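Novice: Fold the following and give me the result.
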Amino acid sequence: GIVVPGGFGGRGVEGKIAVCKYARENNIPFLGICLGMQCAVIEFARNVCGIKGANSTEFDKTSVEEQQVVIDMPEHKGSEKGMGGTMRLGLRDTVFLTENCKLRKLYDARKISERHRHRYEVNPKVVSKLSRAGLLFVGMGTNENAAHVNGKVSSYATLLKLAECETSKTIEENNTQEMYEISEREVLLSKIEDLCGTGDDETDTTSVRMEIFELQGHPYFVGVQFHPEYLSHPLKPSPPLFGLICAASGQLESFLRGSKIPTPVNVLKAAENYGSNVAENVLQETHLFVNELSMLTDQNADESQLSGSSKY
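Specialist: Below you'll find the predicted structure:
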């Protein structure tokens, strides 16, 4: 599996974008975190959606509006005095728009709270095009810095309401009401387009923030704007990171179906269930194993030097 982590600045970005393409085209489990998510969006916009020159305003200040797939967040733009106080920081809520996605099942919750540290975001204006091409934005947050409190409350209420919509629609035609069943994908796309077209004041283009995407048809191609590593723990790994490891080891689908608990998660869950002493013993045994493995490696290296030949 591949992780493209967060960061700032343009150094090495084209290499990160190339890695995103490689993982996408070769069905390699992938997790993009913060900037890594944005790089994956840029790559997809360029090579799947055909947006020539697609980029982030962080890296290319001369790009035209159509190329700006990642932009400064309107409410966090810097001033002439500098960039102080312009980051979106701390715990923020993300609401899943569908139950039929990997991270929704891994988190087992409709709404989650994760820590953030960024000042750029995926441009809501291109989200519909990206999603219809298969990069589905399954989790969204809201603009917590809306100019008016009512706008903030309203946008969050709209997000929650749309997230809870069923996979069917009632429409009026020829003065009669008929129920039309439409696919879950079309319902999700409809939610995405409704949300990305919702604004709360004249300065904001939208009241929502793109938090999670999943690539349709890929074993595990996931991007998150937040930093899952901040709340991860050895006995309770963060769902995006846990999902990546499961996918890389070929165990994700069986885990999501509930037919298998991946090793060593079953051991760790048992440790949690039976008390802290068991948990400590598991960790101690793990440390002993790693130390023994390290000593064995050093011993083999010393023997190779003495014999004048390598055993590897």
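
Novice: okay, CA-based contacts and neighbour counts for the rest of this
Specialist: Fine.

Novice: For this structure, which segments count as helices?
Specialist: 13-25, 35-47, 102-107, 124-132, 149-163, 184-196, 239-248, 252-257, 265-273, 276-307 (DSSP state H).

Novice: and the fifth one, which residues are buried?
Specialist: Taking 16 or more other CA atoms under 10 Å as the basis for neighbour counts, the residues of helix 149-163 that come out buried are 151-153, 155-156, 158-160, 162-163.

Novice: same question, the longest one
Specialist: Of the residues in helix 276-307, those scored as buried under the neighbour-count criterion (16+ other CA under 10 Å) are 278-279, 282-283.

Novice: just stretch 35-53 next, same as before
Specialist: 35-46, 49, 51, 53.

Novice: ok, of the residues you listed, which one's closest to Ala23?
Specialist: Ala40 (9.7 Å; CA to CA).

Novice: what residues are up against that closest one?
Specialist: 17, 20-21, 32, 223 (CA atoms under 8 Å, 6 or more residues apart in numbering).

Novice: Please spell out the ChimeraX selection for the buried subset of these.
Specialist: Restricted to buried positions by 16+ other CA under 10 Å, the ChimeraX selection for the contacts of Ala40 reads:
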select :17,20,21,32,223
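
Novice: now the contacts of Ala40 in CSV, with distance to Ile112?
Specialist: Supplementary listing: those in CSV, determined by distance: CA to CA, whole Å:
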residue, distance to Ile112
Ile17, 28
Cys20, 26
Lys21, 29
Gly32, 18
Gly223, 15
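
Novice: so, if you compare the contacts of Ala40, which one comes nearest to Lys191?
Specialist: Nearest to Lys191 among the contacts of Ala40, with distances taken as CA to CA, is Gly223, at 19.0 Å.

Novice: to compare against the first, here's another:
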Amino acid sequence: SYKSLMEALVHGGIANDARVELDCIEAEQIEEAGVKGLLDRADGILVPGGFGDRGSEGKIAAVRYARENRVPFFGICLGMQMAAVEFARNVCGLEGANSSEFDEQSPHPVIHLMETQKGVDRKGATMRLGAYPCALREDSLALRLYGKKKISERHRHRYEFNNGYRDLFSRHGMILSGLSPDGNLVEIVELKDHPWFLGCQFHPEFKSRPMDCHPLFKGFVKAALQNRQAEREVPRIKVART
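Specialist: Okay, the predicted model is just below:
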């Protein structure tokens, strides 16, 4: 259900004293028709969480559109993972890069099941569930938005960023701005040369409230407001989902 996600975007509007127009797009539609017409009037693009590979290439196309056209982008859980795959393919030049969830034979599994979770067959046992702490990097968008270096956020996922690609991603301009306190897990990614591009491995929508908007949603809606087309009063946020 995307109910809490949609509500969090409305909270972002309240926090910015603005109404937000939400336009949900099936990611499979993007696969069939391409981004033109579907995304070209977006003031912000959000790719939410989810499981399975349905629409995954459409989500990757939405990420690419946001990155190349400098449209504010917010990726949550699977959305962050798709941002990593898009960056690997189209910025780092890693042909065939993917999440091992979708392609176990990928030559570049930039998202993979953590080693500690392989071979665990108890239901839910491979899933990272509940609240986990995260340390934010100095001079990052995440730190500016949260206003503090240590945060705690709620997780619900099986796959993680593959640490074998950290150096390559960093060299090409991706900032790994949020890490688990031991430095082992990548929780937040950003792009250096982009007005507002952030992906998080957790679900910030679970902690947002009407009068206490989550800082990431507040920041994303603010960026969409600043980016909105001159003739439009209300920012239009496109949500590419399955």
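
Novice: Could I get the helices of structure 1 in TSV, plus columns for distance to Met87 of structure 1?
Specialist: Below are those laid out as TSV (distance: least, CA to CA, whole Å):
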stretch	distance to Met87 of structure 1
helix 13-25	20
helix 35-47	14
helix 102-107	25
helix 124-132	18
helix 149-163	18
helix 184-196	21
helix 239-248	23
helix 252-257	34
helix 265-273	35
helix 276-307	37
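
Novice: how about these, which one is nearest Gly84 of structure 1?
Specialist: helix 35-47 (19.4 Å).

Novice: what span of structure 2 lines up against that closest one?
Specialist: Mapping helix 35-47 of structure 1 onto structure 2 (TM-score structural alignment) gives residues 78-90.

Novice: distance from the matching stretch to structure 1 after superposition?
Specialist: Aligned to structure 1 and superposed, stretch 78-90 of structure 2 gives a mean residue distance of 0.3 Å (mean CA distance after the TM-score superposition for structure 1).

Novice: and the corresponding residue of structure 1 for Ile188 of structure 2, how many neighbours?
Specialist: Structural alignment places Ile188 of structure 2 opposite Ile212 in structure 1 (criterion: TM-score structural alignment). By the criterion of other CA atoms under 10 Å, Ile212 of structure 1 has 24 neighbours.

Novice: Surely Ile212 of structure 1 and Phe137 touch.
Specialist: Yes - using CA atoms under 8 Å, Ile212 of structure 1 is in contact with Phe137, at 5.7 Å.

Novice: Now the common contact residues for these two.
Specialist: Between them, Ile212 of structure 1 and Phe137 share no contacting residue, judged by CA under 8 Å, 6+ apart.

Novice: ok, now which ones touch the counterpart of Asn123 of structure 1 in structure 2?
Specialist: Using TM-score structural alignment, the partner of Asn123 of structure 1 in structure 2 is Asn162. Contact analysis of Asn162 of structure 2 by CA under 8 Å, 6+ apart lists 109-112.

Novice: between those, which is nearest Ile14 of structure 2?
Specialist: Ile111 (34.6 Å).

Novice: What separation is there between the closest one and Leu216 of structure 2?
Specialist: 23 Å (CA to CA, to the nearest Å).

Novice: Those two: which is more packed in?
Specialist: Ile111 (25 against 22).

Novice: Test my guess that the more buried one contacts Ser100.
Specialist: Yes - using CA under 8 Å, Ile111 of structure 2 is in contact with Ser100, at 6.3 Å.

Novice: Could you find the closest non-adjacent residue to Thr57 of structure 1?
Specialist: Ile71 (5.3 Å; CA to CA, 6 or more residues apart in numbering).

Novice: Tell me how many other residues crowd the alignment partner in structure 2 of the one you found.
Specialist: Per TM-score structural alignment, the equivalent position to Ile71 of structure 1 in structure 2 is His112. For His112 of structure 2, the tally of surrounding residues (other CA under 10 Å) stands at 21.

Novice: now do the one 10 residues further on
Specialist: Number of residues near Arg122 of structure 2 (other CA under 10 Å) recorded here: 8.

Novice: how about it, what does it touch?
Specialist: Taking CA under 8 Å, 6+ apart, one finds nothing in contact with Arg122 of structure 2.

Novice: Leu89 of structure 1 is in contact with His118, isn't it?
Specialist: Yes - look at Leu89 of structure 1 against His118 with CA under 8 Å: they come within range, at 6.9 Å.

Novice: Of those two, which one has the most company?
Specialist: His118 (21 against 13).

Novice: Do I have it right that Lys218 of structure 2 meets Val10?
Specialist: No - judged on CA under 8 Å, Lys218 of structure 2 makes no contact with Val10 at a distance of 9.5 Å.

Novice: before we move on, the earlier item: of the buried residues of stretch 35-53 of structure 1, closest to Glu292 of structure 1?
Specialist: For the buried residues of stretch 35-53 of structure 1, the nearest to Glu292 of structure 1 is Gly36 (35.3 Å; CA to CA).

Novice: quick one on the thing from earlier: reformat the buried residues of helix 149-163 of structure 1 as a markdown table; add distance to Met295 of structure 1.
Specialist: Formatted as a markdown table, the buried residues of helix 149-163 of structure 1 follow (distance: CA to CA, whole Å):
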| residue | distance to Met295 of structure 1 |
| --- | --- |
| Gly151 | 61 |
| Lys152 | 57 |
| Val153 | 58 |
| Ser155 | 57 |
| Tyr156 | 55 |
| Thr158 | 58 |
| Leu159 | 54 |
| Leu160 | 54 |
| Leu162 | 57 |
| Ala163 | 53 |
